[in-house]
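A.B. asks: pasting a predicted model and its sequence here:
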Amino acid sequence: MSVARLPIVVGFGGFNAAGRASGHHAYRRMVIESLPELPRQETLAGLAVMMGLISYVEGAYRDSADQALDLADIEARYGEQILDGTLIRRIDKSFFDVDAAHWQKSATLGAGDSPLVFELRKRDLPEPVPTDWLVNDIDGDRVRVTASGGLEVKFDSYRDIPVKSAGQLPRGFNPGSLYNSHYHPRALQLAVIGASDAIQSIGIKWSAIMAAVQPDQVGVYASNVMSQMDENGFGGLLQSRLKGGRVSAKQCPLGLNTMPADFVNAYILGSVGQTGAITGACASFLYNLQAAAEDIASGKCRVAVVGCAEAPIVLEIIDGYATMGALASEEKLKKLDGTDEIDPRRTSRPFGENAGFTMAEASQYVVLMDDALAIELGADIHGAVGDVFINADGFKKSISAPGPGNYITMAKAVASAKAILGEESIKQRSLIQAHGSSTPQNRVTESQIFDQVAQVFGIENWPVSAVKAYVGHSLSAASGEQLIASLGVFKYGIIPGVKTIDKVADDVFADRLQIATKDVVASQQLDVAFLNSKGFGGNNATASIFAPHVVERMLARRFGEKGMARYRDKREQVRAAAEAYDVAAQQGNFATIYHFGEGLIDESQIRLDQDSVQLPGFAHPIDLIFANRYADMCE
């Protein structure tokens, strides 16, 4: 029996309402009031640069008057503004005006006894001219129209929309400014900068990684749920005729929900390896993670980039989810709180008295390597993927209602981790990253699943965190935010509390759960985090993520102390390179990777024989020698 290879997290990055994911900065924003002074101030400084409040010039942070600032100055002068411009907040007018959102109101003009008479330019006449119109020339350019049956028109109108909060990128940060993003939909801008952030966080040049593997041993697994629905994607494509405009050549291809993978292959990595764009509603990140982890464990893939990028703060999308009753509207929250004023930052309330989820935009990517390659290259270990389980709900009455599939995924994940790490790790040193969507139904059904699993496995006071309280629900990327927050918990030992609620709701099954309303410092090192995700349509997924100290202990058994000693020596240089990138990014130098029209493969130089394919520019050939997997079935 072949030994499975362990999928190790060697890099992570992205951007969301809390800021930049790499270097644990987005996580640190979530627990900023619980951090020591230096990491708190460093995170604030990085956010201040992202938001355009300050710059880094000639070796110092500087304000608009070119005065040098130290970290304490930045916190004192800009701290409140930085905190106010991050996490969930009132939707910025750069998206649309929530108090006067554009609408079109239908009306009929001239529907009385008298015909409607109006003038217009001849070139603006509809094709064909309606049969009840009498058209007379005024001059060579204009005509007079007499419409006996009236005229159907649409007036520009502006209405208040009930949903006014979302998880948005830090105020003032423009993702498209980091590279040549002309005509790219926002979700693809997020995909490019998020995947680039993850790749550079590794601390190993991508060329060095590619020199160590065959070209087809790299995989990219990424997608999104809502595709690209803004003006540069499907949104513009579908609206163009209704607005009297023309479809562009880019809107259709760039709108596809495979693009968060395709752009990484084509413009960041130049990969010719495995690719996939799997969607499972709000569990999509875990669907992609499962595919990557299985391919690494089986040896099919040695390096995998996994991620999702979603930009759903689009009026039509919010309108759709709001009409379903899925989003927290101001009126619902006012009624719930018994007040005329609500705090837009507290609209997402997992496991509390809540009224629906809060939409968010985000890009989250992680880089996985098999254990042998990580040891060979000295890659840093941030965690490892134990297992990812996916199960459907069976027959459903409502496509959006929860069902039994999540019982299966959660129980399997805990049982699998118990088999690998032992009972004590599960009972004493584990954490749940809940789906925590902030709907009344979710708080009951998800907590009941946790409670029953805890009872079966003898778990008491099980810590539960729910990052949607901070950053909202980014749909496909949501589980990526759970994963990256878990890596932060492993490093800092601070479990983010659900700080948007005053208390846990009475109908939550909380007897065996620890759902804190403030940050909690873990009493001991955590060994494993369980990421739980539930999606419309019965898309349930649960993953187990192992902590770095657990992974190193496992690797020591496989590679021995001498092998680990050599690995640690190499790792020092890798960590230094990763730290150098982190410092540069803190100062606003993201050096986003984007290769447009560069490094194209000359197909005339491809060499092919029965044993291999050799591509120009790649160190190793692609192996064509296969064993017969079905030898027992063949003569």
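C.D. replies: It's in.
A.B. asks: hey, let's count contacts and neighbours off CA atoms from now on
C.D. replies: Will do.
A.B. asks: tally of neighbours for Tyr179?
C.D. replies: 16 (other CA atoms under 10 Å).
A.B. asks: check Val192 too.
C.D. replies: So Val192, with other CA under 10 Å, has 28 neighbours.
A.B. asks: can you name the element that comes right after the helix or strand where it lies?
C.D. replies: Using DSSP states H and E, Val192 falls within helix 186-201. Using DSSP H and E, the helix or strand that follows helix 186-201 towards the C-terminus is helix 206-211.
A.B. asks: quick check: next helix or strand after that next one?
C.D. replies: strand 218-223.
A.B. asks: next secondary structure element downstream of that next one?
C.D. replies: That would be, after strand 218-223 and using DSSP H and E, helix 234-239.
A.B. asks: next up, a structure to set beside the first:
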Amino acid sequence: MSQLPVIVGFGGINPAGRSSFHHGYRRMVIDALDSARADRTYRSLASVMGLDMSRGELTPEQREYILEHTLIRRIEDGLFDIEKVPFNKRMSIAGSGGELSFVTRARQLPDVIPEQWSVTDLGDGKVKVTMADACDVLMPSHRRIDVSTAGQLPSGFDPSKLYASRNHPRGLQMAIYGASDALGSMGIDWQTVMDAVHPDQIGVYASSAMAQLDDNGMGGLLMSRADGRRVSSKNLALGLADMPGDFVSAYVLGNVGTTAPSLGACATFFYNMRLAVNDIKAGNTRVAVVGVAEAGLDPRIIDGYTTMGALATDDGLLKLDAAKGLSEPDYRRSSRPFSSNCGFTISESAQFIVLFDDSLALELGAQIHSSVPDVFVNADGFKKSISGPGIGNYLTIAKTLAAAESILGSDSIRQRSFVQAHGTSTPQNRVTESHILNETAKVFGIEKWPVGAIKAYLGHSIGAASGDQLIASLGVWNENILAGIATIDHIAEDVHDSNLQLQAEHMHLEPGAMDLAVLNSKGFGGNNASAAVLSPTVSEKMLRGRHGNAAWTAYLDKREAAVEKAQAYDDKACSGDISAIYHFDHNVMNGDDVEMSREAIRLRGWKAGVELTKASPYAGWMKD
């Protein structure tokens, strides 16, 4: 019998704050929360932002600061100065009389002296260079960037300060924190998990879509020599797209099981989750840590997307609001899914979840936040352009609803489901995705399908974006609020919405009103992925039905300890004590720590071994 993958822990960081315990989602709907939950979320944000909480209660000024320095906003100087983005200006220079001379240090001469140069030694390590012809040079300069709004992590949060980061790229720093937060949310010690399974039954499915492109990663590798600097020995290694998973395996978990980083542009988180879900369903993995860390707020990356015409530029936003006569863009409303819009808003995020198979979840008394029975991926087929949309997303959405219907029945699909749209805020997406969702809703008899589009709050974090959607969906069930598309004041005329419910206002739900979340991602290049995520209530009902009342009662007794320990973690984090798990040069094993036999491999520190004697599914196929 197939195992059901259940989410037993989740965490991370994005422009809304810390993901665990739904704090990030609560920031998005904070205007609709009761005072107790709002206060808790303010404290969580104050903690990650490093604000002074010694007085006990936060001041009104601090609360206002928190609101202004989270979610989408004008890019702050902590990352780079949008008014003075450095670049090299190409110039051609020549002397007024045909010759040009200058003095420099001999050690600064190029290794290969150009033929048109004449070099004279002046002593004291200096030389005079005379050029007979014009020469092209690169002059350091700066400019104002065309895009000045983004989804930036909360002001004051610096993941490099949480552990010995040793010049790690920002994406890897975020991955360490995101995975640590997810583990803390479980309320179960990682050693307890290790003791309950075989070493090869744990898997890490994590990556980034764009790799690490800042100066500590691929950016430094590709630019250092051109800028007259040396390449670091770490640039290439730490810049690889699989490094978020590698770091989590090596420095957070000590994982010796599966590593399976996958890439799928904006659908990268779902690509990783699909591998994990399939491995758990097949019985190959019992514990899966799934995640993506993407640090896209770099002027070079922004320049690339701007040149593609993909981002909402300052000029584009001003044209949208021309009737208002604004002198500067409405930074908060740069992302307007399914409304009149002009491009997406880039963001940064690291999101991680921990999946158990359902039997292990009951055995360890893990909290069950939801379950993921299926993730579907389809390509677009032949394409007119690599960036253009195709038909693959019609397949993934329809297959997701059909799979969920086979579990829940048609009434749940029609009346008790919602969708988290990709919702990028581009003119093309609002037409194509709305048509896909609307037509699928018609086929499955959904009259008004509630649609969420959280990029209105967070922006587009590329590979981590679908992780943002998943974490937000968990928040919907916990808070009983589906966040409205708060940045819009109308639905664009070309949006297909006869069977969709698109609104700016938050949708308040009765507890247990939603059985299913359909999560959708349309990735660049034809990387389409959609996931069916079942509510905590439905997930628990399924497990109670599978394992029986006695096993369920025993599980509830064990779960109390996990809930209590997880709450203690949240209390600590909300009090200003945020930290990251980082085990460098810790418990390193070598050949002396491995004991091998024909039946199993045993490793120091693990209760169970890696079994080598397993029945083959191909037994009996060999014929004479």
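C.D. replies: Sure thing, it's come through. Quick caveat: nothing in here was measured; it's all calculated off a predicted structure.
A.B. asks: post the TM-score for the overlay when you can.
C.D. replies: Remark: TM-score between the superposed chains equals 0.98 [TM-score structural alignment, normalised by the length of the second structure]; 619 aligned residues with a CA RMSD of 1.1 Å.
A.B. asks: coming back round to it: what range in the second structure does the helix holding Val192 of the first structure sit on?
C.D. replies: Counting by TM-score structural alignment, helix 186-201 of the first structure pairs with residues 170-185 of the second structure.
A.B. asks: rewinding a little: by how much does the helix holding Val192 of the first structure deviate from the second structure on average?
C.D. replies: Aligned to the second structure and superposed, helix 186-201 of the first structure gives a mean residue distance of 0.4 Å (mean CA distance after the TM-score superposition for the first structure).
A.B. asks: name the helices or strands packed onto that helix?
C.D. replies: The contact analysis (3 or more CA pairs under 8 Å, 6 or more residues apart in numbering; DSSP states H and E) places helix 186-201 of the first structure against strand 7-16, helix 259-263, strand 303-310, strand 362-370, helix 548-586.
A.B. asks: distance of the residue most central in space within the first structure relative to Met30 of the first structure?
C.D. replies: With distances taken as CA atoms, centre = their mean, the residue of the first structure nearest its centroid is Ala477 (2.6 Å). With distances taken as CA to CA, to the nearest Å, Ala477 of the first structure is found 17 Å from Met30 of the first structure.
A.B. asks: circling back: comparing the helices and strands packed on helix 186-201 of the first structure, which comes out most buried?
C.D. replies: Per residue and on average, the most neighbours among those fall to strand 303-310, with a mean of 33 (mean count of other CA atoms under 10 Å).
A.B. asks: what's the average distance of that one to the second structure?
C.D. replies: Counting by mean CA distance after the TM-score superposition for the first structure, strand 303-310 of the first structure comes out at 0.2 Å.
A.B. asks: for that strand, packing partners?
C.D. replies: Using 3+ CA pairs under 8 Å, 6+ apart: strand 303-310 of the first structure touches helix 186-201, strand 218-223, helix 259-263, helix 284-298, strand 362-370.
A.B. asks: turn the ones you listed into CSV, including distance to Asp632 of the first structure.
C.D. replies: Listed next are those as CSV, based on distance: least, CA to CA, whole Å:
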stretch, distance to Asp632 of the first structure
helix 186-201, 42
strand 218-223, 30
helix 259-263, 37
helix 284-298, 20
strand 362-370, 29
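A.B. asks: any idea what Ile581 of the second structure aligns with in the first structure?
C.D. replies: Under TM-score structural alignment, Ile581 of the second structure pairs with Ile593 in the first structure.
A.B. asks: same thing with Val119 of the second structure?
C.D. replies: Per TM-score structural alignment, Val119 of the second structure is aligned with Val135.
A.B. asks: likewise Asp136 of the second structure?
C.D. replies: That one, Asp136 of the second structure, aligns with Glu152 by TM-score structural alignment.
A.B. asks: for its match, which non-adjacent residue is spatially closest?
C.D. replies: Among residues not flanking Glu152 of the first structure along the chain, Thr108 sits closest, at 4.5 Å (CA to CA, 6 or more residues apart in numbering).
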